[in-house]
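> missing the sequence, but the structure's below:
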């Protein structure tokens, strides 16, 4: 029989529980090779980049789908503690036979303690292998062998819109559709050219596996969003980082913990487009922008004398100025005054207190 039939039989074991948990009235029709799901509803609550960790929640891991529960603890003085918290919880995806586990990087950023928990509930210590700020991927390795079959990587470029998929997390499986594949700009100096968006929205998305009808891995869960179908339309869903972005950097992450070559310039601002303007909503403590004089509420107008046409344009112009360490000239409206600043950019990885073990 084809591989998708075996995949279906494993997934159906917990799908009913996952659907009841998610609260969606979705009708399943079992076909010869997969699951057909009724069109996703377009109403759900808005979320945030990281769901609240619930250590006492029942573990319903999916060993058959190569997913484990991942817990990480960051020190109280971690730079990311204010935004991501100290106790973090999400999913990890086993991708090789040596215990290498893929997850979304913010779960393990600056962590000094990591453990993975398979379906038997026995925690296994893990160490951080690598983290890539550009894609958001993180890798850890279990300290002992896991009796879990690794998942095969798919080709996310071939995953079409309206394709039925499964979202597999540590607490179960939820059916969904791919509703769009498009550019995604994050407020934290982050940009993906072709992120994968699914609907309906599911809980516990952090590090969840996006699995195609062939049982292969197509993406890693990153966010819950309110505009999955298209920008500026209320259509709650989830955003996944495409697995194709991992393939060219996987070797570097395993060998050195980071991607080879010059790092992008980073200045440490969160921004949001408001009424046609790019507004600074947060300045990273002790980051280049704070040291250079930028403040919350500033409006960034030009970079290197060039007008800025939104967040994406700002990122592209910023990263085109040179490698990390390049001076970034900005023209800013600060209060009622026009001011020019020169920000000394840096490698973002050098700002966080990452504890890496290779």
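The structure has been received and is ready for your questions. Keep in mind that this is a model prediction, so the values were computed, not measured.
> drop to CA atoms for contacts and neighbour counts, all remaining ones
Noted.
> Nearest residue to the middle of this protein?
residue 222 (2.8 Å; C-alpha atoms, centre = their mean).
> Contacts only, for that one.
Shown in contact with residue 222 (C-alpha atoms under 8 Å, 6 or more residues apart in numbering): 49, 104, 205, 206, 207, 208, 238, 239, 240, 241.
> quick one: which of those residues sit in strands?
Here DSSP state E is the test, and the contacts of residue 222 give 104, 238, 239, 240, 241 as lying in strands.
> hang on, the earlier thing: from the contacts of residue 222, list the buried ones, please.
By neighbour count, with 16 or more other C-alpha atoms under 10 Å, these hold 104, 205, 206, 207, 208, 238, 239, 240, 241 as buried.
> Next one for the comparison:
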């Protein structure tokens, strides 16, 4: 009897604890219902129609001629379908794609992604109350993937703009958009990282989240729990085409700055220096005698650029720009681009181990960068040096292409140099901040380096210059 009583008490206590814990856990979870109710009307569905020339229809009577169907056929490897993009001949036809956006002013200005409305012949905006409007593209900036469009309406609900700099990793966020055309869909997750730099995306410090973002979500808002928009959903990493928990959003302060410029002038003005930069790796830091790996290493300076006129040199390491710390090389383009052209700013650098501060005037980024000199690949057969480079001096014509600068052509690369990535046709411009004036001088400098030490070789390849760290073998 006693045993049965103890069991009953244990069972009762267990049930009581369970009933106590479960509501506490539920209470700690965020409630998105109010956010969805209040902010849902600020989000719009965007339908884009584009005319493709030289198509011919899908070839299937009654089938819709849209982008999703074409992508499906491509994935299943169905070849030769008339009317698929990229095929020549036939008649013009229309394609449709979907995206999202959100209202930033009650008189009809809407933010979305540049890639959503690029190449659009017609943009149709659908509100949450089912009203539809044709939209005008005010402007789009491909570098940040931000676009501003306008519909003729008044009294519209608009978002409240938040501060993305106060976001914390692990904080709850939510997205509202039209994945696969399913309007006003909400998904939620957390901030996974901040200030992400993505390949070929130098001007946006992306917010990374694990919020489910799918095709059709592009251009939609990312909200914090206070109902403030903190980002514009832009990209996903996916091998399947669907969400894999790696989503990237443009910080709203970046997007608003771009939209203000587009609204005022229809174009974007960015600060520009005219330099090529790379990361300061541990090997490069060792070769320069530095203790830290922070900063942006200058690997090239364009002649007559703001950087050239301001006194920046190849081999300088920028630690602060206009008072803002440059922790990684990816920080510099964003900081420079945000500065108004014409402004003179302080630049803290390290040059050959010594700290300096320069006053530099920021230029305006041109639409197209000037073409850099290309390397020659004429053959020669000198002997390989200590790190495996077979070099020869440039001809007068080749030096002319380098604006009179000295350089050494890589005829062959083996051993340590080849393992480091230097290859035939590269031009060696310098070694550890020293200009490469001749093959003999370069080889003497290499021979003077103790075995096991790392040297930094400045290489010109095509249009780009970069420092390559090479460990001198024993």
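Structure received. Worth saying up front: this structure is predicted, and the values here are computed from it rather than measured.
> related to what we said a few turns ago, aligned counterpart of the residue nearest to the centre of the first structure in the second structure, please.
Mapped onto the second structure by TM-score structural alignment, residue 222 of the first structure lines up with residue 234.
> would you say that match is within a strand?
Yes. Remark: residue 234 of the second structure belongs to a strand, assigned using DSSP: H, G, I helix; E, B strand; the rest coil.
> counterpart of residue 268 of the second structure in the first structure?
Match for residue 268 of the second structure (TM-score structural alignment): residue 259.
> Contact partners for the closest residue in space to its match that isn't next to it in sequence?
Excluding the flanking residues, the one nearest residue 259 of the first structure by C-alpha to C-alpha, 6 or more residues apart in numbering is residue 252, at 5.3 Å. By C-alpha under 8 Å, 6+ apart, the residues touching residue 252 of the first structure are 258, 259, 260.
> if you set the cut-off to 10 Å instead, what comes out?
130, 132, 258, 259, 260 (C-alpha atoms under 10 Å, 6 or more residues apart in numbering).
> distance of the third one from residue 246 of the first structure?
The reference is to residue 258 of the first structure. Distance check for residue 258 of the first structure against residue 246 of the first structure: by C-alpha to C-alpha, to the nearest Å, it reads 12 Å.
> and for the two, which residues touch both?
When contacts are counted by C-alpha under 10 Å, 6+ apart, residue 258 of the first structure and residue 246 are jointly contacted by 132, 138.
> I'd like the ones in strands among the contacts of residue 222 of the first structure written out as JSON lines, with distance to residue 12 of the first structure added.
Below are these laid out as JSON lines (distance: C-alpha to C-alpha, whole Å):
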{"residue": "104", "distance to residue 12 of the first structure": "25"}
{"residue": "238", "distance to residue 12 of the first structure": "21"}
{"residue": "239", "distance to residue 12 of the first structure": "23"}
{"residue": "240", "distance to residue 12 of the first structure": "22"}
{"residue": "241", "distance to residue 12 of the first structure": "25"}
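> List the contacts of the counterpart of residue 90 of the first structure in the second structure.
Per TM-score structural alignment, the equivalent position to residue 90 of the first structure in the second structure is residue 99. For residue 99 of the second structure, the contact set (C-alpha under 10 Å, 6+ apart) comprises 44-48, 112-113, 115-117, 125, 177-181, 183, 215-220.
> Just the buried ones among those, please.
The buried subset of the contacts of residue 99 of the second structure (16+ other C-alpha under 10 Å) comprises 44-48, 112-113, 115-117, 125, 177-179, 181, 183, 215-220.
> which residues sit against the helix or strand hosting residue 36 of the second structure?
Following DSSP states H and E, one finds residue 36 of the second structure within helix 33-39. With contact meaning C-alpha under 10 Å, 6+ apart, helix 33-39 of the second structure is reached by 40, 102, 157-160, 174-176, 184-186, 221, 223-229.
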